[in-house]
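Novice: Below is the structure, and that's it, no one-letter string:
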């Protein structure tokens, strides 16, 4: 665990009282990195490679745009915009993974860049992770990022009613939960906030924590599991919170069209069948794409990365 200063007053060389500095530090778990995952997978998956990111002439990327403050804590969004002539009018908010406690928005740079080149305005929010603030803080942050994104839609060249949300791993779980609760006051700073999204893309994100498959893994370490640390305790201690945080429990007639992309490892999309049954019963567009012999982190590496871009693009342009 590392700690980083939350405010500029803690920069190197400035004399700050130890007690003040300690209060300004943000705990950061940087144990989940792309290079670490590549080292784990490179001898296991033939043909695995880092996706190549190239910028097009005239392409715009806006880094660290402030969308929210919590006290003196700033939260930022990175924005990848398409060329004006390629705009689809569709925006996408992507929520990074990392077990609700690690990772960062930069993990989605390659995907955001490629989708922007397909014509999408892509927004990558920073949000509070469990070492800093447990459930539901990060969910409230991402909803605030959605509200902010809609307020900037005209400047960023997309229709505020065509804003999708997506995410990978824990970010996929969060994206699904927010998409399916957008018609409720849950996870909103203000009950009337417009957080409705036009589509959901869940890449290997758990959809129901309460299923036997999810509990076998997510609750195995009890209070000390990644989910337990985020939710404030094991399933046995806070069962209502585990149910509330399960997107499948909220799926219904208000849910947006949904694309679930699976690495083929069933635990990471636990609850998918529940969601599929509910959405299909309501006539809501639903697609399930599954890879075989792939690692969990399919959004980070080729050959899966490029196929995921095609899957997202195809789903969002499908009528």
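Specialist: That came through fine. If you're wondering where the values come from, they're calculated on a predicted model, not measured in any experiment.
Novice: rest of the way, CA atoms for contacts and neighbours
Specialist: Fine.
Novice: which secondary structure element contains the residue lying closest to residue 210 once chain neighbours are set aside?
Specialist: Leaving aside its chain neighbours, residue 210 sits nearest to residue 243 (6.4 Å; criterion: C-alpha to C-alpha, 6 or more residues apart in numbering). If you go by DSSP states H and E, residue 243 is part of helix 239-244.
Novice: List the buried residues in that helix.
Specialist: Going by neighbour count (16 or more other C-alpha atoms under 10 Å), the buried part of helix 239-244 is 241-244.
Novice: One more to weigh against that first structure:
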């Protein structure tokens, strides 16, 4: 029986070693194909858990060989090296976190002012995330109080396609600042429910969140999507009073494809003034994105762009220019927050950095934050490391832009 238990323990430790190593490799390895993207996105976000797993496996290996008198030194060294590699990989995001958080803090202080938090009402500050990272929340989740939600509100019916929106409101009745939220999905998929957790979180912070919809490629090519976003903004303008929205204090946020639409809508004479733009890993220069595809290329970027724009930069160059937010930069734009993942091979961080430089050169305020371990759609793991840091600065940025005593 002891022999059976010992063999079972060895197999269990071996299995845990392989699982921990396999998942930890995706912390640094970008996904080569779309089906592997969940590993590349998720592994960095749960890396503290992987660090614990790999640490326990390393200790178990050492104890196991010690109990056997180190009779198989080559096997011991081999397994210990593998577990050590997994341990180092899983520790890397945490080892980088402090420096990245300091860089993010410096970026926001440089743009908004070192005393920007003093302009935010203390009652609102008390509701925000207390730290950029709370390890326990990775497992327990981020708590979200109850909010009021109106779903599937019909907005428009272009070409027979029913477009709707969800509206998320705080429990307290009154006029609130607002956020217009645009989902991503390569312009081909998604609904107003797509970012439900984030939208409920922000509503609990005191915002009215308008989660809008748009027609999808390849059935509809650009600029149909932008036209739908502008129609949704017109609806916000018309219905602001009914849904307790202070139209003088509105920001717009998008993710990936939704960010591209959000920036275009905000930077090109929206139906009413927008105070702030938040871009999570959005495409910035579609011509450059087509001509310089990333390596690896998990979503087949050129096919995605052809589906969206109906051709290549050679066949429809004007549409590529028109759809690129970097070509719309001018003085006097709303303050912008840009957050990109350094491991992203769908929209590389360099494009966000270039947009930030272009905005600054035109005298605009912009905050650029790069998370070196994060992949595209990092916030899909809502309580993960990357989204905790992004959320920490997003809610402070929004409070400064929409609620602060100086805004």
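Specialist: All right, it came through fine. Model, not experiment: these values are computed from the prediction.
Novice: List the residues that contact the residue nearest to residue 210 of structure 1.
Specialist: Shown in contact with residue 243 of structure 1 (C-alpha atoms under 8 Å, 6 or more residues apart in numbering): 208-210, 249.
Novice: Tabulate those residues (CSV), appending neighbour count.
Specialist: Formatted as CSV, the contacts of residue 243 of structure 1 follow (neighbours: other C-alpha atoms under 10 Å):
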residue, neighbour count
208, 29
209, 29
210, 23
249, 20
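Novice: Looking at these, spot the one nearest residue 287 of structure 1.
Specialist: residue 208 (17.6 Å; C-alpha to C-alpha).
Novice: Please tell me I have it right and that closest one contacts residue 270.
Specialist: Yes - with contact defined as C-alpha atoms under 8 Å, residue 208 of structure 1 reaches residue 270; the gap is 5.9 Å.
Novice: any common contacting residues for those two?
Specialist: Taking C-alpha under 8 Å, 6+ apart as the contact rule, residue 208 of structure 1 and residue 270 both touch residue 214.
Novice: longest helix of structure 2?
Specialist: helix 73-112 (DSSP state H).
Novice: Going by neighbour count, which residues in that one are buried?
Specialist: Neighbour counts over helix 73-112 of structure 2 (16+ other C-alpha under 10 Å) mark 76, 79-80, 82-94, 97, 100-101, 103-104, 106-108, 111-112 as buried.
Novice: now swap in stretch 60-75 of structure 1 and tell me
Specialist: Buried residues in stretch 60-75 of structure 1, defined by neighbour count with 16+ other C-alpha under 10 Å: 60-61, 67-68, 74-75.
Novice: Could you single out the nearest of those to residue 172 of structure 1?
Specialist: Closest to residue 172 of structure 1, out of all of the buried residues of stretch 60-75 of structure 1 and judged by C-alpha to C-alpha, is residue 75, at 19.8 Å.
Novice: Tell me the helix or strand right after the helix or strand where the closest one lies.
Specialist: Following DSSP H and E, the helix or strand that holds residue 75 of structure 1 is strand 73-81. Sequence-wise, the next helix or strand downstream of strand 73-81 of structure 1 (DSSP H and E) is strand 91-95.
Novice: Give me the mean deviation of that next one from structure 2.
Specialist: Compared with structure 2 after the fit, strand 91-95 of structure 1 shows a mean deviation of 0.9 Å (mean C-alpha distance after the TM-score superposition for structure 1).
Novice: Okay then, goodbye and thanks.
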